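**Student:** Build me a structure from this.
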Amino acid sequence: MDALDREILGVLRTDARISYRDLGVRVGLSANAAADRVRRMVRDGVIAGFTAIVDPAAESGTGLVVFIDLTLRLGVTNDAFEEAVVGLPGIEEAVHITGAYDYLVRARVANPAELDALLRTIKRETGAERTSTRIALRSATRGRHT
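**Tutor:** All right, here's what the predicted structure looks like:
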């Protein structure tokens, strides 16, 4: 990966939907050359995927975004936990982290009762021993506040 690849990644982080033509203009390449570099970075695993960031209010108009810090029970492997948790309804992301907790899980639930049910399921079915939950009050993304 060279400086031009890093520049392309910077543009894609801001606008992953940019056309190859516009990407090429931004970094000084032809559309074909920009596309080739992006495809190579996808093939090499540098770019793991493209994501749509959805405004929670626009998606359903209701619901809570929650962040669940959790530690795993002794003997539960990361692979087993990840496989179990990502299949649960409402789970949007599970991130292996450093610090006092093993994972940070982002989820969406309709109401506090659904959150309670989700936490019970996580503890029962994924090997989580301890959880600490925070509810998002609002979010800000690049160029936008909600």
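**Student:** from here on, contacts and neighbour counts on C-alpha atoms
**Tutor:** Will do.
**Student:** Look up how far residue 137 lies from the most centrally placed residue in the chain.
**Tutor:** In the chain, the residue lying closest to the centroid (Cα atoms, centre = their mean) is residue 93, at 5.1 Å. To residue 137, residue 93 is 18 Å away according to Cα to Cα, to the nearest Å.
**Student:** Setting the sequence-adjacent residues aside, check what's closest to residue 35.
**Tutor:** Distances taken as Cα to Cα, 6 or more residues apart in numbering place residue 20 nearest to residue 35, at 5.6 Å, with adjacent residues excluded.
**Student:** One more sequence to fold, the one below, so I can look at both together:
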Amino acid sequence: MVRQTRHQPAELDNIDRKILGALSEDSSRSYAELSEIANLSAPAVHDRVKRLKRDGVIKGTVAVLDGCKLGRTLLTFLVVDTSSYSATRELLKFAERPEVEELHTVAGDGCVLVKVRAIDTEALESFLMEIQSLEGVRAVRSYITLSTFIERGPAPIPAA
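**Tutor:** Here you go, the predicted model:
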């Protein structure tokens, strides 16, 4: 069997999508529960989940935590403009920081988009100073979130 590349969509049928939808709602569901949803036996569901993991469709099983209840109430998106590719790559050192939830290279006005969830404005300011002190960082624009209406991963619907 040919393994999927990162950008090549996996071949999914409607049963796979039912399983993925159920797991995306609650990843702690048992194979027995999933088998009822998918109308398959539990061993058949287990085989499908194993394949979905092997093919990289399921990247991990995690608990979705509430940042505010963990004391990280200040959600901010940063657009970082760098002068070179090496400066952009230098930002990857922030990937291990607990306040960094996402880090993306982007097209447009900036080079890197960083989703940061800080404890307070002082912690955010300290984080911003670290980024701004990197050689090759030309500018950082901050967008502090006031309300979050939806925050989720991709839905297992057919690609258009």
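**Student:** coming back round to it: relative to residue 145 of the first structure, how far out is the residue nearest to residue 35 of the first structure?
**Tutor:** From residue 20 of the first structure to residue 145 of the first structure the distance is 28 Å (Cα to Cα).
**Student:** Give me the more crowded residue out of the two.
**Tutor:** Set residue 20 of the first structure next to residue 145 and count neighbours by other Cα atoms under 10 Å: residue 20 wins out with 18 against 9.
**Student:** Residue in the second structure paired with that one?
**Tutor:** When the second structure is aligned by TM-score structural alignment, the residue opposite residue 20 of the first structure is residue 31.
**Student:** Its match against residue 42, yeah?
**Tutor:** Yes. Using Cα atoms under 8 Å, residue 31 of the second structure makes contact with residue 42 at a distance of 5.2 Å.
**Student:** what's the spacing between the aligned partner of residue 31 of the first structure in the second structure and residue 14 of the second structure?
**Tutor:** Under the alignment (TM-score structural alignment), residue 31 of the first structure maps onto residue 42 of the second structure. Going from residue 42 of the second structure to residue 14 of the second structure by Cα to Cα gives 17 Å.
**Student:** So between those two, which is more surrounded?
**Tutor:** Under the neighbour definition other Cα under 10 Å, residue 42 of the second structure and residue 14 were set side by side, and residue 42 has more, 17 against 12.
**Student:** which ones are touching that one?
**Tutor:** 31, 32, 34, 35 (Cα atoms under 8 Å, 6 or more residues apart in numbering).
**Student:** Just the buried ones from those, in PyMOL syntax?
**Tutor:** Provided next is the PyMOL selection string for whichever of the contacts of residue 42 of the second structure are buried by 16 or more other Cα atoms under 10 Å:
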select buried, resi 31+34+35
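**Student:** Brilliant, that's me finished.
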